[in-house]
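[1] Quick one: sequence plus predicted model below, questions after.
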Amino acid sequence: MASPRDWSKPRSAAVALAAAALSGVLGYFGTGLHPVAALTWLVPLPVVLAAPRLRWPWALGAAATGWILAQSNLWTYFAHELEMPPGVLVAVLGFYPLLAVAGTALFRALLGRGRPVSAALAFPAVWAAGEYLLSIAQPHGAWLSLAYSQAGLRPVVQLASVTGVWGVTFLVVGVPAALAALAAPAVPRLRLAVGAAVVLLCVGGYATYRLAPAPAGDRVRVAVLGGPVDGELAPDSAAGRALLSRYTRQIGAAADDGARVAVLPEKVFDTTGRTWPLVADPLARLARRRHVDIVVGAVVRHGRTAGNVAVAFPATGGAPVTYTKRHLIPGLETDEVSPGHGPLRQVPGDTRFGLIVCKDLDFPELVRDNRNHGSSVLLAPAWDMGRDGWLHSRMAVTRGVESGSWIVRAGRYGDLTVSDPTGRVVAEANATAHPDAVVVAEVSTATAPTLYARAGNWFAWLCAAAALVLLAAALRHRARNRWDTALMVGSTPRR
């Protein structure tokens, strides 16, 4: 195999452009709002295969270009639906190309020093650590993780119950890195092949164990209701009264079908101190009369302040409990409502049912906190943006796998979903096409917290430490080679 120095510039350019283009096409379809899960595993492969055979500028340029092309599937979504300011848009979409450059650089350096195992570990360690650092540095939580592309592949996503989404990302980008290291010229392959096989066998064995049928526990029937595609209706308007009447009929029918919990979407009513009783009083009476816990999403205004809330009306007839959404969409919500603070909230009289709202499910720590406070089922009013319904609902599904929770999510203008702690979607409806849809399903309250729920982001920090150690090893090896070369020619290396 020819070394990078033996290649002409035209040949290097052709290989780099081909690798970037193929990676970009795979990433365009393997990531984004509707990813093809199998393609996600292939996205880094063309670049990491080519990197050892290219000079540094070509290799790193191909890595960055590939991810710029891949993420072009999100440009209009971030700019239009989420209304991200241009500076924030560039920063968010620029992160993954930079991450690709960093991972490729360390992979190439270690592979060039004859350390294929270290190279195969370094690439996914950089990615997993980078995703975690991004999740705590920007206001969208773990929104951009590659792990969600695997939400439909339940054996793969079980790893999140141990490592969080960071372990799933590590696996998805680690497999192509291992393949590229095995294919690199003049490297020892046996140890790497055995190590990769052991990791995959362990992941597969754990997935088989976790997907085994769970013991039967307490079962509760829940109903999830859709809502209007757009608008937050005033309760004293004709449209608001009609919507409340529809919800009353639907909850009654669900109760006849055995439902004991009903969840309505986010912000279906826009209320003030004067109009809130028009919503609260009928729902409180209905909850008490039909023995159904009812959770409704609304905007509640008090003077100049407003909150995006989930309010639970208990079947026992006691006082309702209010949870205020903590994580708001910058721009779209922060100009209108204030974030919530204070303690977590559960349905009155039953701490197994926790309250959460939409974007809060993008933050693993908040779901972990709920699980560790005893909430085995999260009731989530939500509001999606049409074409992101699948992806946003699967983020919630993945949160349930991480912490061992059932997720009951009423996503208006998106998906209505009920999912179990292994990521199985037991009931689903498209509320974009059918705004008046209702799904009814059984959930179990007898589930246990996961290792991730108890230990948190240990794996992300382990990846960060591993990346730093491997970077130091690569730099030390380079410095030693410079000194050895200098001693051979009788000079002192420049610092």
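    Now that the structure is in, tell me what you want to look at.

[2] Could you use CA atoms for every contact and neighbour count after this?
    Noted.

[3] now the strands for the stretch 101-250 of the chain?
    Along the stretch 101-250 of the chain, counting by DSSP state E, counting those that start in this stretch, strands occupy 219-225.

[4] for it, what spans make up the helices?
    Under the criterion DSSP state H, counting those that start in this stretch, the stretch 101-250 of the chain contains helices at 116-137, 154-157, 160-163, 165-183, 190-210, 238-256.

[5] and the fourth one, what does it pack onto?
    Spelled out, it's helix 165-183. In this structure, helix 165-183 makes packing contacts with helix 45-50, helix 116-137, helix 154-157, helix 160-163, helix 190-210, helix 458-489, judged by 3 or more CA pairs under 8 Å, 6 or more residues apart in numbering; DSSP states H and E.

[6] Which one of the helices of the stretch 101-250 of the chain lies nearest to Pro421?
    Among these, helix 160-163 comes nearest to Pro421, with 8.9 Å by CA to CA.

[7] try this one side by side with the last:
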Amino acid sequence: MKLAALQMVSTPDVGRNLEAAARLIAEAAAQGATLASLPEYFCLMGQDDRDKLRIAEADGHGPIQDFLADAAKRHGLWLIGGTLPIRSADGHRVRNACCVYGPDGQRAARYDKLHLFAFDNGKEHYDEAVALEPGEAPVAVQAGPLRVGLSVCYDLRFPELYRAMSFEDGQGPCDVISVPAAFTYTTGRAHWELLLRTRAVENQCYVLAAAQGGQHENGRRTWGHSMVIDPWGEILSVVEEGEGIAIAEFNPARMAQVRVQLPALGHRRL
């Protein structure tokens, strides 16, 4: 089985972004991917945070959700649809929703980003809470033979989320952790690889991290470095900047070997 992280440099134009996503999904399928992920905000990197409200969809249907469902079915793969804005109950903000579609085109899971990013170093300022409403619970989905834990970008800084998605529902540890993201260049350069490899090592699973990566039309620069990482923390594939695909084999024997040789998950006390 192959895992593919699709890296984009999304624009303020939804149509152009869907075209780019379609091209990458097709390329990943041609390379044999069985599970592919788009990055956070794959459908829109707007001029303003509140641009998300303009394209927000009702839960279950809309041009972006229909695109994802059709792409998964057309190429016969599991597709983690990065994130898209889904209307919240109050109508004033949106949920940053990660929707997963099976090879039959049916939605298998929806996870709403729990942790909302805020950053201010005097030069750059971000506050996702202006337009986003946080989610409420961790989500893991059975994608064929793989148990996949869902997270988004800033969630990466909260290790308790990954423990919860693996153990709170009694289903056991995840095989893959997915982290679609749009890390800023500043924070990504400092922490992206460090955090991803840490999550892989402490959860002894594969990490599939699809990122935005480059200079965007809205002036923002994202870090990129989409990766597939194995349970020992080894980077198997990476795309540093620009559009591209990081793809690598999921090896269950490798994961089992790591967990047997260093049975840290069985040694948990909390």
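    Good, I have the coordinates. As the structure is a computational prediction, the values presented were derived from the model and not from experiment.

[8] Give me the TM-score for this pair.
    Once superposed, chain against chain, the TM-score is 0.76 (TM-score structural alignment, normalised by the length of structure 2); 229 aligned residues with a CA RMSD of 2.4 Å.

[9] CSV for the helices and strands packed on helix 165-183 of structure 1, including mean neighbour count and distance to Ala102 of structure 1?
    Below are these laid out as CSV (neighbours: other CA atoms under 10 Å; distance: least, CA to CA, whole Å):
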stretch, mean neighbour count, distance to Ala102 of structure 1
helix 45-50, 26, 12
helix 116-137, 24, 7
helix 154-157, 20, 25
helix 160-163, 24, 22
helix 190-210, 14, 22
helix 458-489, 16, 10
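
[10] mind giving me CSV with the ones you listed and columns for distance to Ala180 of structure 1?
    Below are those laid out as CSV (distance: least, CA to CA, whole Å):
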stretch, distance to Ala180 of structure 1
helix 45-50, 5
helix 116-137, 8
helix 154-157, 21
helix 160-163, 24
helix 190-210, 11
helix 458-489, 18
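
[11] Out of those helices, the one nearest Leu355 of structure 1 is which?
    That would be helix 160-163 among these, by CA to CA, at 21.1 Å.

[12] gap between the helix or strand harbouring Pro282 of structure 1 and the chain center?
    According to DSSP states H and E, Pro282 of structure 1 maps onto helix 276-290. Remark: helix 276-290 of structure 1 is offset 35 Å from the chain centroid, using CA atoms, centre = their mean, to the nearest Å.

[13] so what does the helix or strand that that helix is followed by touch, helix or strand wise?
    As assigned by DSSP H and E, the chain's next helix or strand after helix 276-290 of structure 1 is strand 293-302. Here strand 293-302 of structure 1 touches strand 261-263, strand 269-271, helix 276-290, strand 305-313, strand 377-383, going by 3+ CA pairs under 8 Å, 6+ apart.

[14] want to throw those into JSON lines with mean neighbour count and distance to Ala109 of structure 1?
    As requested, those are exported to JSON lines (neighbours: other CA under 10 Å; distance: least, CA to CA, whole Å):
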{"stretch": "strand 261-263", "mean neighbour count": "29", "distance to Ala109 of structure 1": "53"}
{"stretch": "strand 269-271", "mean neighbour count": "23", "distance to Ala109 of structure 1": "57"}
{"stretch": "helix 276-290", "mean neighbour count": "18", "distance to Ala109 of structure 1": "63"}
{"stretch": "strand 305-313", "mean neighbour count": "24", "distance to Ala109 of structure 1": "50"}
{"stretch": "strand 377-383", "mean neighbour count": "29", "distance to Ala109 of structure 1": "46"}
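
[15] Between the ones you listed, which one is closest to Leu200 of structure 1.
    strand 377-383 (30.9 Å).

[16] which part of structure 2 lines up with the closest one?
    Mapped onto structure 2 using TM-score structural alignment, strand 377-383 of structure 1 spans residues 176-182.

[17] before we move on, the earlier item: any chance of TSV for the helices and strands packed on strand 293-302 of structure 1, columns distance to Ala242 of structure 1?
    TSV is the format used below for these (distance: least, CA to CA, whole Å):
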stretch	distance to Ala242 of structure 1
strand 261-263	18
strand 269-271	12
helix 276-290	12
strand 305-313	20
strand 377-383	20
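
[18] Alright, I will stop here.
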